[in-house]
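A.B. asks: What shape does this take:
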Amino acid sequence: MTGSHNAVDVIRTKRDGGRLSDDQIDWVIDGYTRGVVADEQMSALAMAILLNGMDGAETARWTRAMVHSGDRLDLGGVTRPTVDKHSTGGVGDKITLPLAPLVAACGAAVPQLSGRGLGHTGGTLDKLESIPGWRAALSPDEIRDQLNSVGAVICAPTDGLAPADKKLYALRDVTGTVESVPLIAGSIMGKKLAEGVDALVLDVKSGSGAFMKSDADARALAEALVGIGAQQGLRTSALLTDMNTPLGRTVGNAIEVAESVEVLQGGGPADVVALTVELAREMLRLVGIDVEGAADPAAVLASGRAYETWARMIRAQGGDPDAPLPTAAHRHEVAAPEGGTVLRMDAYQVGIAAWRLGAGRARKEDSVSAGAGVRLLASLGEQVAPGQPLFELYTDNPDLVPAALAALEGSVEIGVPQADSTSAPQLVKDVIRTTAD
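C.D. replies: Coordinates of the predicted model:
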């Protein structure tokens, strides 16, 4: 890497619609990681990228520089094929919890490095931390040992993994540059490539409760992510899934864990089961495991074998899978104002309500309430009577209920369905794969 660059020239190149060279990208990411490039300079570059974009080769090089800014997780000693899943976030998106042990029970190893929630989208680590004794922080050696002994681990990213992304992510959040597809793609894939897995499946959501509201934007992001994976030699595919309606019947932390356990024990909501199985099939396909025989995810899930792996995974991280989960001190029911069929239930509004009850955080340093959240007592296509409960709200602080009720105002549409309407959205809209898959 040459030292002949300076931040202002790099900014001007992208400001004027030019293409950043590999050397410019390597230099600016390395310089930002070391503090040579200042926050205000990286802010200007991020805005220029948001406005003028980056082509596929630039985005791939940006991602590569993110990976090389820190350490990579060495999974060389893991005896099974390794595969991970990343979701772009949603409401009631508890899929990682049943998915990781399910895929492990089918023969792969799943090193699921997860994050915490912010705003209306929940965080996997927040949910699991409602289990007494469970810990998120593991060393690389502990991750490798658990992958060999159990087959699945869900934990926080290890120190030193893609440090440039950690700095840039916080900067984008306060400079209005979060929405840039190249920067989103570089952030997601930088972290995932640093994990060192054999394959990656992406769950890219669209709808009111998703980061990408439109199908077109979600597809553009999915194609960018899969393209980066292909260029970096990582087997990658993406499912485009619906997030207009919350997943399952629970939105929160402990209540989502309880629902995930139901799924792992052969029950649970049909949409959570369906998406878990679809993602599991794709993950196993990418690492060459036949899903038609003993490793059929639907059969393994129904058999309870995935639950056995879950219990071993929780115990391996200090948790007690049999311990009672935290419950909120206060409950409040929300009744249907009229009778009819539930035609719409807005995921974003339900997510905001759960957040306002204490299940989420406004800033990264905020704490969350394990017992807070929203339970859906009716779902799309169901008939409800006037006064029938639609939601049950949980919180430790009853003063938070009015704000949650305000968020839910107008979130449900009840009426008479049209003759050509469908009661449930298409959960998986498409699958994006490279030609090599």
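
A.B. asks: rest of the way, CA atoms for contacts and neighbours
C.D. replies: Will do.

A.B. asks: What is the three-state secondary structure of Asp430?
C.D. replies: Of the three states, Asp430 takes strand under DSSP: H, G, I helix; E, B strand; the rest coil.

A.B. asks: Tell me if I'm right that it and Thr241 touch.
C.D. replies: Yes. If you go by CA atoms under 8 Å, Asp430 and Thr241 touch, sitting 7.4 Å apart.

A.B. asks: Which of these two has more residues huddled nearby?
C.D. replies: Thr241 (23 against 12; other CA atoms under 10 Å).

A.B. asks: my read is that one is in a strand, agree?
C.D. replies: Yes. Under three-state DSSP, Thr241 sits within a strand.

A.B. asks: quick one: contacts of stretch 406-418?
C.D. replies: Residues from elsewhere that reach stretch 406-418 (CA atoms under 8 Å, 6 or more residues apart in numbering): 338-346, 349-350, 352-353.

A.B. asks: what's near enough to touch the residue nearest the centre of the chain?
C.D. replies: Central residue of the chain (CA atoms, centre = their mean): Ser87, 3.1 Å from the mean position. By CA under 8 Å, 6+ apart, the contact set of Ser87 is 202-205.

A.B. asks: Please generate a structure for the following sequence too, so the two can be compared:
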Amino acid sequence: MPNSTPLEAFDAVDVIRAKRDDQVLSPAQIDWVIDAYTRGVVADEQMSALAMAVYLNGMTDEEISAWTHAMIASGETMDFSGLDRPTADKHSTGGVGDKITLPLAPLVAVFGVAVPQLSGRGLGHTGGTLDKLEAIPGWRADLSNDEMLAMLRDPGAVICAAGAGLAPADKKLYALRDITSTVEAIPLIASSIMSKKIAEGTGSLVLDVKVGSGAFMKDHASAKRLAETMVTLGRNAGVRTSALLTDMSTPLGMTVGNALEVREAVEVLAGGGPADVVDLTVALAEEMLRLAGTNDVDVRAALTDGRAMDVWKTMIERQGGDPDADLPRAQETSEVVAESDGVLMELDALAVGMASWRLGAGRAKKEDPVQAGAGIEIHVKPGEAVRKGQPILTLHTDEPARFARAEESLAGAIVVEPAAEGADAAAASIVLERIG
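C.D. replies: Here you go, the predicted model:
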């Protein structure tokens, strides 16, 4: 009986070997391997080998563009052209204490620019926007396309989960990269982010590319290279795109963890909150509005006069949440104190993120649950004076057995030096550079 299995255009082993040997893959090879992986013809172990070859040998700009468009073509795309207003979105490459999406989306919507913010859940030491919002009683992440469009019309912003049909190849590859130590590959990061954002259909996109210990990109040069790659991908696809390189050497704001970060975001929407969170929210809002063609508006005023808060409350209510409900609190707390007098010189973002994860605020695998109340409160930021025995951090968890592992993560993360040596430790601007 003849074999009825259709003949594939390429062989996975040949594609893997080509990239292993540092050859340039053709657009046809890339289209095939992404489609075949989505269909299950290319196995996980084969895609793992290809991802490692990409990690080790890199890709040309042409390869990255073809890879990105192949992932877009693996699923559906969204279209917001029927809205009566421009659209703008923001994407962060992930950091510690990064709750910026929460105040940013309603703030931008105040000025007549719709914000379709498709977000994800946390994995490892970086928190996920959906995990944070799910700390609000009743709030739901999954919306239909019709529900999403209705919210973009009124109140003008939505934060929700991306539908299963959006770049499905990326969903498979994203999970694989995490368990094969290929997350940091710039071609794979850039194509992962931009395939989803281009498929999402936003007219403008601002990328918040984190730099420092708590970010995937540890140094300025690699972060800039990633930003430039993504800006080029966006613009070539017809999306007005720019990037801000922002500091992630120390945690953002004064909280890390789901419910803790929601409380801080609400403080910002009420006209208060930590200066670094407010400054970055405003900077990103101004950049989103600039790309969308809305200039000469007082963004900070919309935080202080309640307009952004009004949009926030409507957003939460429309997705089943109670914006005025009490948020979960952890059952147990423990303090980390200064061991000497002086000035706090360093508070390492990666270590704090790992400690928060070990307290239960994050997950090791995508199906793991998270504790809504777990996380870390920060009482002192770099540049501030401390006294011996003064609390620097408060750890929150429902399971006290987690404290020891969290404290292990913080070994060496807190550096206090005598005041005279620490005189110049004041924090610099959180925005390091603009690309595009």
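
A.B. asks: Type out the PyMOL command that picks the buried ones from the contacts of stretch 406-418 of the first structure.
C.D. replies: PyMOL command restricting these to the buried ones, with burial defined by 16 or more other CA atoms under 10 Å:
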select buried, resi 340+341+342+343+344+345+346+349+350+352+353
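
A.B. asks: Among the contacts of stretch 406-418 of the first structure, pick out the one closest to Val36 of the first structure, please.
C.D. replies: Ile352 (38.9 Å; CA to CA).

A.B. asks: okay if I get the contacts of stretch 406-418 of the first structure as CSV plus distance to Gln426 of the first structure?
C.D. replies: Listed next are the contacts of stretch 406-418 of the first structure as CSV, based on distance: CA to CA, whole Å:
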residue, distance to Gln426 of the first structure
Glu338, 27
Gly339, 25
Gly340, 22
Thr341, 18
Val342, 16
Leu343, 14
Arg344, 14
Met345, 15
Asp346, 15
Gln349, 20
Val350, 20
Ile352, 23
Ala353, 25
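
A.B. asks: Which of the contacts of stretch 406-418 of the first structure fall in helices?
C.D. replies: Among the contacts of stretch 406-418 of the first structure, the ones falling in helices (DSSP state H) are 349-350, 352-353.

A.B. asks: what range in the first structure does stretch 348-360 of the second structure sit on?
C.D. replies: Aligned using TM-score structural alignment, stretch 348-360 of the second structure spans residues 346-358 in the first structure.

A.B. asks: and Ile49 of the first structure, what pairs with it in the second structure?
C.D. replies: For Ile49 of the first structure, the residue aligned by TM-score structural alignment is Val54.

A.B. asks: can you pull out the helices in the stretch 1-150 of the first structure?
C.D. replies: 7-15, 22-34, 39-52, 56-68, 96-105, 124-128, 140-149 (DSSP state H, counting those that start in this stretch).

A.B. asks: Ok, which of those helices comes nearest Ile314 of the first structure?
C.D. replies: Across the helices of the stretch 1-150 of the first structure, closest to Ile314 of the first structure is helix 124-128 (CA to CA), at 8.8 Å.

A.B. asks: how big is the offset of the closest one relative to the second structure?
C.D. replies: Taken against the second structure, helix 124-128 of the first structure registers an average deviation of 0.4 Å after superposition, with mean CA distance after the TM-score superposition for the first structure.

A.B. asks: All good on my end, thank you.
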